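Student: Here is my input; please provide its structure:
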Amino acid sequence: MSTQIELIDQAEVTARPTDDDGLGCLRTKHGNLPLESIDVRTRITGLASHTELTQGFHNTHDEPLEATYVFPLPPRAAVTAMRMAADGRVVDGVLKERGEARATYDKAVQEGRRASIAEEERPGVFTMRVGNILPGERVTVHLTLAGALSYEDGEATYRFPLVVAPKYIPGRPVAGDQVGDGTALDTDEVPDASRISPPVLLPGFPNPVDLSVEVHVDAAGLPLAGVRSSLHATATEDAADGLRVRLNPGERADRDFLLRLRVGDEAAVSTALAVLPDEDEQGGTFALTVLPPTGEAPEHGRDVVLVLDRSGSMGGWKMVAARRAAARIVDTLGGDDRFAVLAFDYQVDTPPGLPDQLAEATDRNRFRAVEFLANLDARGGTEMLTPLRRAADLLHGTAARERVLVLVTDGQIGNEDQILYELAPKLSGVRVHTVGIDRAVNEGFLQRLAGTRGRCELVESEDRLDEAMHNIHRRIGNPLVTDLLVTQDGLAVDTATVAPTPIPDVFPGAPVVVMGRYSGPPHGAVTVAGQPNLRTTLTATRSDNPALAALWARANIRDLEDKYVTGQTALEGRIVETSLKFGVLSRFTAFVAVDQRVVNEGGATRRVTQPVDLPSGWEVPDPGNAPTMAARAAGMPTFGAAARFAAAESTGGAPAGGYGMQGGLDTSHSAPAGDVYAGPPPGVPMRGGLPAPAPGVPGRPPAASPRKRGRPAPAPDDGTSLAAFVREELTRLRGGDGQDVWLRAGLMTALSERIRVLLATWQQNNEPLEARTTLGTLSTELAAPTADPAEVDRRWQKALSTLESLAGDGNTRSRRTFWKR
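Tutor: Just a heads-up that it's a prediction; the model follows:
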């Protein structure tokens, strides 16, 4: 029997365009897009999941192709295998240290062999490169994942992300070659920005990828009371195979796929200890589940700082949901609590009438905060570090009270490691709760920031908000059990391997799962104790989940990676050792598959970076609308004009036009100083074949070694060359001397935006690095907000003098030398 599954949110599903003629219909003079299919096959048994992801690539060019695809995976899943298939040949991937894997891949591609490599850039963000795909050939790459469903409030959730959302990239561009093929420039704060910034398809383009998802659900004794999906799907009952859920044809890969399984009897999930012995039965892996005890947590005064993201990427339904969520959080505060509200984009705003310090949670103060929140709109860049620093300072020195930080955001930033590094010592002892609002949320970052003492709640639609806020209300209170401790009582537990660490506190409705390794025979028990009055002894039973060891390895590696970015760089060896021993991908290892047959003599390839959909619900603002024009007239940052995205596609060149993509990557806005197109083509200093740590971020995990790009013939002087651009902008600025000061400010803002967008296309021309560096610096200065007429005039004169300097001030020889004409 087949039944339609209830949608989590009917309004969030984008209809398939009527002009979609099917696979391969998106044709340009450069050919079709290389990625033609994504197939997800998952088997859920109880609360464990096994997923096979297949990515299909098709070369429609008349020359060999190297395709790069930046894609997401569940951040807590373990990638345990890879294989590549083409031309009737199947090659299994080998897990190697990341630098060694890259060298293996690059050498194979240069020698003309078919090869692929899978690398982890962030928790949940991965890069797949496939080299030497012959003309007309199809290559498939299969990844195997082991995961576990989250279980809270009687509902198990399977989440599979399908698109990497644009991320805000702070910092100043660094000199040198980019380390990846993305559209963002590497900066001193995000030295691998070009590896996490795939080009984005403009809205309205036909669906370029054939997406199929099929999930087999074996409840394994759990009584299912309902199934919900975030995408249109059909469920089929099969007595022999349980429940089968299939995604309906035509859906786009523009949001997370969620499957929520309501469990009819919450007692079906119980406190238990499961063990999976190694082959020799002399050691193995254990998983301990601790259910919340009955009763209520003791109430006492809290200090709560609410940090709300109002940046451009939060536009539309997300801003509405974020305002409602924040207001609900303020309403949960009691008379014994103190609080502060910080709303941020490129600056931090607070409710008028409230003190700069923590305020008493009186009715009057809470009303002022809610009134302030109700009037917030999305704008500007996601400068998240400053408000989080301020929140940590507000909570500093209040150790006698429960200290809570609540962050409401989509999490779409590129400098996650920098934030974790700087905030780790400041937030020691602070309970951090994160509320992620997006249909393609940055779950990995939000979970890492919440750590083990707080909770991460994800909201994928406005309809989901009320349900999520009920959970948040329970989580933001005091935990039921703290200071959990696991000790051996017959089972020889290795306490140094326990993950996550520290062990999470226990909140209402949210079981805690702890994994680790033990030595000796798989017999005995463990004792679990916690404050205020939890103590129980559990006897081990054999697990039927063969992926338990991989799941522990992934959790242990995640803990080690998070410690690594806070400065404990000596942990790199342990991360690599654990990754290779248990066959689980990490940020220091990579899967590489090489077909030893030479298929492309000479190894010359066309490089193409696969564009992705703009996430569902994201807005592309109209650069000509009134609010944007008013902001420009005031010299403020705006959510700027849409421009052409460039796919990194050439025989060794940088971004070239095509595919109707949008430029600047962070399509939600043109941010202030430090946005994605604020400087010259970048790269990072190298150390041992890998990028050196970013300033202020010691021990950052490796990004990628630079890939040298050749330069094609000079582009024609068609208005996008440096020479033509400087002449045009000089004419505009020289003609503006008599303009009102704010009209001049608006003209300078527009100039800044044009520079940011065009810097990417200039990488393919013979434009000198020095000139692009100068313009990048000018763009950053022009974009910085100011309300001082004298400062506007200073910047106006600076812009004129800079452009006149680039033009050689009329000297033909100087111009020719400078522009390499």
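Student: Going by C-alpha atoms from here, please, whenever you check contacts or count neighbours.
Tutor: Fine.
Student: that's a helix at Ala555, yeah?
Tutor: Yes. Assessed by DSSP: H, G, I helix; E, B strand; the rest coil, Ala555 belongs to a helix.
Student: gap between it and Gly516?
Tutor: Note on Ala555: its distance to Gly516, by CA to CA, to the nearest Å, is 9 Å.
Student: Residues that sit against both of these two, list them.
Tutor: Ala499 (CA atoms under 8 Å, 6 or more residues apart in numbering).
Student: quick one, what contacts the most centrally placed residue in the chain?
Tutor: Taking CA atoms, centre = their mean, the centroid of the chain lies closest to Asn442, which sits 4.2 Å from it. Asn442 makes contact with 165, 410-412, 436, according to CA under 8 Å, 6+ apart.
Student: mind redoing it with 6 Å?
Tutor: 411-412 (CA atoms under 6 Å, 6 or more residues apart in numbering).
Student: and it, how far is that from Gln412?
Tutor: Distance from Asn442 to Gln412, by CA to CA: 6 Å.
Student: For Glu299, grab the count of nearby residues.
Tutor: If you count neighbours by other CA atoms under 10 Å, Glu299 ends up with 11.
Student: for the one 4 residues further on, same thing?
Tutor: Number of residues near Asp303 (other CA under 10 Å) recorded here: 25.
Student: Following the chain onward from the strand or helix carrying it, which element is next?
Tutor: Following DSSP states H and E, one finds Asp303 within strand 302-309. Past strand 302-309, heading to the C-terminal end, the next element that is a helix or strand (DSSP H and E) is helix 317-331.
Student: tell me which strands and helices the helix or strand following that next one is in contact with?
Tutor: Scanning forward in sequence from helix 317-331 by DSSP H and E, the next helix or strand is strand 338-344. Helices and strands touching strand 338-344, as assessed by 3 or more CA pairs under 6 Å, 6 or more residues apart in numbering; DSSP states H and E, comprise strand 302-309, strand 359-360.
Student: I have a second one here; can you model it like the first so I can compare?
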Amino acid sequence: MKCCGLLTDLRHPVPLKSVEVEVEVRDHVATVISTLTYENKEDKPLEAVFVFPMPGDAAVCHFSATIGQKQIVAEVKEKQKAREEYDDALSSGQQAFLLEESDQSPDIFSMSVGSLRPEESASIRLEYVTELAVQADDGLRFCLPAVLNPRYEPLDSTESGGPPAARVQVTSVPSSLVPYSLSFSARVSSPRPVSKVESNCSLDPLQYLNAEKTQATVKLAAGHKFDRDVELLIYYKDAHQPSALVEAGQTSAKPGSLMGDPALMLSLYPEFPKDAMSSVASCGEFVFLLDRSGSMDCATNNLGKQKKETRISSARDTLLLLVKSLPIGCYFNIYSFGSSYEHIFPKSVEYSQKTIETALKTVEGMKANMGGTEILAPLKHIYKQSCIPNQPRQLFVFTDGEVGNTKELLNLVKKNSTSHRCFSFGIGEGASTALINGLAKEGGGHAQFITGADRMQPKAMQSLRFALQPAVVDISVKWDLPKKVSVNVLSPPITSLFQGQRSLIYAQLTGECPDAAEGCVTVKYSLAGRPSENKLHFSLRPTEDSGLTVHRLAARSLIRSLEMEEGVKDEAVKQKVVEVSVQSGVSSAYTAFIAVNKADGEAIQGPLVRRNVPAPMMMMACCPPPPSMAKCRSAPKPRMSGGAMFKSSAKIPNKLFAKKKMNIIGDCFMDAAAECDEEEVCDVLTKEEPRNPLLQLVRLQQACGCWKLDNSLATVLGKTSQEMENSKPAPVDKDVWATILALVWLHGFKMGAKDEWELLAMKAVQWLRAQKAPCGTECVDAGNALMGCSVKKEELGL
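Tutor: Presented below is the predicted three-dimensional model:
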């Protein structure tokens, strides 16, 4: 089968031979060491360029190259100076190595290995540290991004300037064509026992290193394919307790500097008063923003024969659950976007049976047919709408996160953060961590990632619960430290707190600190109109052998805060970012790692040939169907994927790096060596899953919370209308009886999905109470008899 657009690259050997990743997880922080081995098998010197994804909040802190027995360690320098030094080194025949962060998105990096001699090998070592996010089930999520999806950049983006010099080129190929291998291992240690480690990829069995089970190792099983991100979920016993870690400064650094003074990392898990948490908000303006770009037509996971549900169909079902779970008295609207955007209502409308029927009918017809990923325009439109008095705005954004103008979007969300909270959802492998985490962080909300076999609905419902929690306001942090010790907080102010969710604070400690000294931090806030606080006492004694991890994460936090400031284009702010980056050895948008092999006196002769290392992309995310799929009744047209329309030999403008243009090589479906089950692909694209009975029941619930006693309900419950009528206790109203039957069915058959329907059930119980109808033990017993259940009245909340 002809493979258009990739032939030029595939005809040449790819110099990257292997990637080896070692992860050291300490409690909730990971240090990642990647070793990339390059080998030039051609008869002329090469420049190898690799553009690859990185966790958006990672602090890259080491970059070096080993050639033979010689190691060259890179320095952090101002980006333009580093680029010029790299170009000068290549021009003079010297070997040089450059690592730089994208100007537009902090989760994309470019690595250039310059002047690799014929038959020469180089080993590149890249090290970064990153925080691990807390999941809904209290697991800690580590993700090694292995899949690079095309990042859609609007052509009229106001922050993407520069000439269209094609310096950086991304070649994307299906995972089966990636010509280099990956080995991955992780070592986990914690003060608390490691209960389990799970992954979306095949792992060798977990190996414990001590009897207490506080240390363990795990490896990626052999034969891993580059068809998904590598995700680890790490579970500790009694994991999420408030903690503090003080790290000694670098002995070679100047006292009083960020790296010379001790650094502090606080992990706070606020516990809210139970009486304040018992109430659920009965108001709010809920705005849902759904991605309908072509890439949303991909399968939600890439797990072999499980590829059934598409991202867009999962998002439609999730919207159904969310809309039905909204409280009576609120307002809502639904936007969808691609190359353009649409909204169901001109402005947010009051929640009623009529409005939700209109909305859900529109949602059910939504397809991934709107082209690119222009998320900026609908966001601007939403923010221009006047806020409704006494209805706090809550924004839910669903996207596979493949955009290039990340910083422009985050600046917009931050600018409007006082008027709303933003909850974000990254769907599928390759979603931009910088975008998804950034939206939630700048919008004072919460981020979720849906990958592998994850279902979107439970995570969306957890975020809705957060949105329905009383908003925490007037947050302040008070420090109580010894007299001669002062604190310089490096993190941005805390803007949001959620029950049981971690908040991190980084700080620099200055002054003389006695060995046995203790400190205390108090987080004060107002919740549901009443003042509350949480305290944490901690030792100021520095820990041993921490490897400056806290310092680097603190520097990264400070750098990100400075980059997001309103005056980011101000030269003084930029200079401060460069100063912190150079001092700490941590990358930023304005610096790069540069290493030049100056000791080798012999200049490299001959013209330098460029080789772009292909990055893996999910097959369904990047490719239209092969010609043989034309006979498939519903074979899709070539579509936008992450914003790129794939046609033969088409070049897609995408200003990924400032003063550069990224070109995606198009029509990269597969050749004879690619692994694909054609019938399976057709199934994914043409067949809808049978409607889930739970979702059918959800669809039938009325806006007020009740169900109607009709044929549709009987079908879902597996009964006939006559059976339901005959079993109804005589004095009970039909709607009351139907609602009790629905609740009995949920508690009797769907307890495993309680997270998804709990808010619906609460609304139903509120409706039943409002009816003041007799629905006691007799009524529940009759429902149990009909449904074959044994649910108690108390379990229903009656």
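Student: Need the TM-score between these chains.
Tutor: Superposed pair, TM-score by TM-score structural alignment, normalised by the length of the second structure: 0.71. Supporting alignment: 617 aligned residues with a CA RMSD of 3.6 Å.
Student: ok so, going back, need the helices and strands packed on strand 338-344 of the first structure in JSON lines (columns: distance to Leu73 of the first structure).
Tutor: Below are these laid out as JSON lines (distance: least, CA to CA, whole Å):
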{"stretch": "strand 302-309", "distance to Leu73 of the first structure": "24"}
{"stretch": "strand 359-360", "distance to Leu73 of the first structure": "41"}
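Student: what lines up against the residue nearest to the centre of the first structure once you look at the second structure?
Tutor: Using TM-score structural alignment as the criterion, Asn442 of the first structure maps onto Ser432 of the second structure.
Student: Phe498 of the second structure: what's it in contact with?
Tutor: Here Phe498 of the second structure is in contact with no residue (CA under 6 Å, 6+ apart).
Student: just Glu6 of the first structure next, same as before
Tutor: Glu6 of the first structure neighbours (CA under 6 Å, 6+ apart): Arg228.
Student: so stretch 40-47 of the second structure corresponds to what in the first structure?
Tutor: So stretch 40-47 of the second structure sits over residues 59-66 in the first structure, by TM-score structural alignment.
Student: Give me the buried positions along that stretch.
Tutor: By neighbour count on 16 or more other CA atoms under 10 Å, the buried set for stretch 59-66 of the first structure is 59-61, 63-66.
Student: cool, and stretch 559-577 of the second structure?
Tutor: 559-564, 573-574, 577.
Student: and which of these is nearest to Ala595 of the second structure?
Tutor: Set against Ala595 of the second structure, the nearest of those by CA to CA is Val577 (20.7 Å).
Student: And that closest one? What does it align with in the first structure?
Tutor: Match for Val577 of the second structure (TM-score structural alignment): Ile575.
Student: first vs last residue of stretch 144-160 of the second structure, how far apart are they?
Tutor: Start-to-end, stretch 144-160 of the second structure (CA to CA) is 28 Å.
Student: Same question for stretch 150-168 of the first structure.
Tutor: So stretch 150-168 of the first structure: terminal residues 28 Å apart, CA to CA.
Student: And the helices in the stretch 401-550 of the second structure?
Tutor: Shown for the stretch 401-550 of the second structure, the helices assigned by DSSP state H, counting those that start in this stretch span residues 406-415, 433-442, 456-468, 549-563.
Student: Leaving out sequence neighbours, find the closest residue to the match of Val577 of the second structure.
Tutor: Ile557 (5.8 Å; CA to CA, 6 or more residues apart in numbering).
Student: Quick one: map the one you found onto the second structure.
Tutor: In the second structure, Ile557 of the first structure lands on Ile559 (TM-score structural alignment).
Student: The longest helix seen in the first structure: how far from the chain's middle?
Tutor: Among all segments of the first structure classified by DSSP state H, the helix with the greatest residue count is helix 741-762. Offset of helix 741-762 of the first structure from its chain centre (CA atoms, centre = their mean, to the nearest Å): 28 Å.
Student: if we can go back for a sec, which bit of the second structure covers the strand holding Asp303 of the first structure?
Tutor: Going by TM-score structural alignment: strand 302-309 of the first structure matches residues 284-291.
Student: What residues does the counterpart of Asp489 of the first structure in the second structure make contact with?
Tutor: For Asp489 of the first structure, the aligned position in the second structure is Asp480, judged by TM-score structural alignment. Contacts for Asp480 of the second structure were tallied using CA under 6 Å, 6+ apart; they are 519-520.
Student: From Val523 of the second structure, how far out is Asp480 of the second structure?
Tutor: Taken as CA to CA, the span from Asp480 of the second structure to Val523 of the second structure is 12 Å.
Student: How about Arg187 of the second structure?
Tutor: Applying CA to CA to Arg187 of the second structure and Val523 of the second structure gives a distance of 33 Å.
Student: When those two are compared, which one has more neighbours?
Tutor: More crowded of Arg187 of the second structure and Val523, by other CA under 10 Å: Arg187, with 20 against 17.
Student: Need the counterpart of that one in the first structure.
Tutor: Match for Arg187 of the second structure (TM-score structural alignment): His216.
Student: State the distance from that match to Pro479 of the first structure.
Tutor: Relative to Pro479 of the first structure, and taking CA to CA, His216 of the first structure is found at 35 Å.
Student: now do Leu551 of the first structure
Tutor: 26 Å.
Student: ok, how many other residues are close to the aligned partner of Asp505 of the first structure in the second structure?
Tutor: Asp505 of the first structure maps onto Ser496 of the second structure when the alignment is built from TM-score structural alignment. For Ser496 of the second structure, the neighbour count with other CA under 10 Å is 19.
Student: Gly223 of the second structure too?
Tutor: So Gly223 of the second structure, with other CA under 10 Å, has 10 neighbours.
Student: do Val197 of the second structure as well
Tutor: 20.
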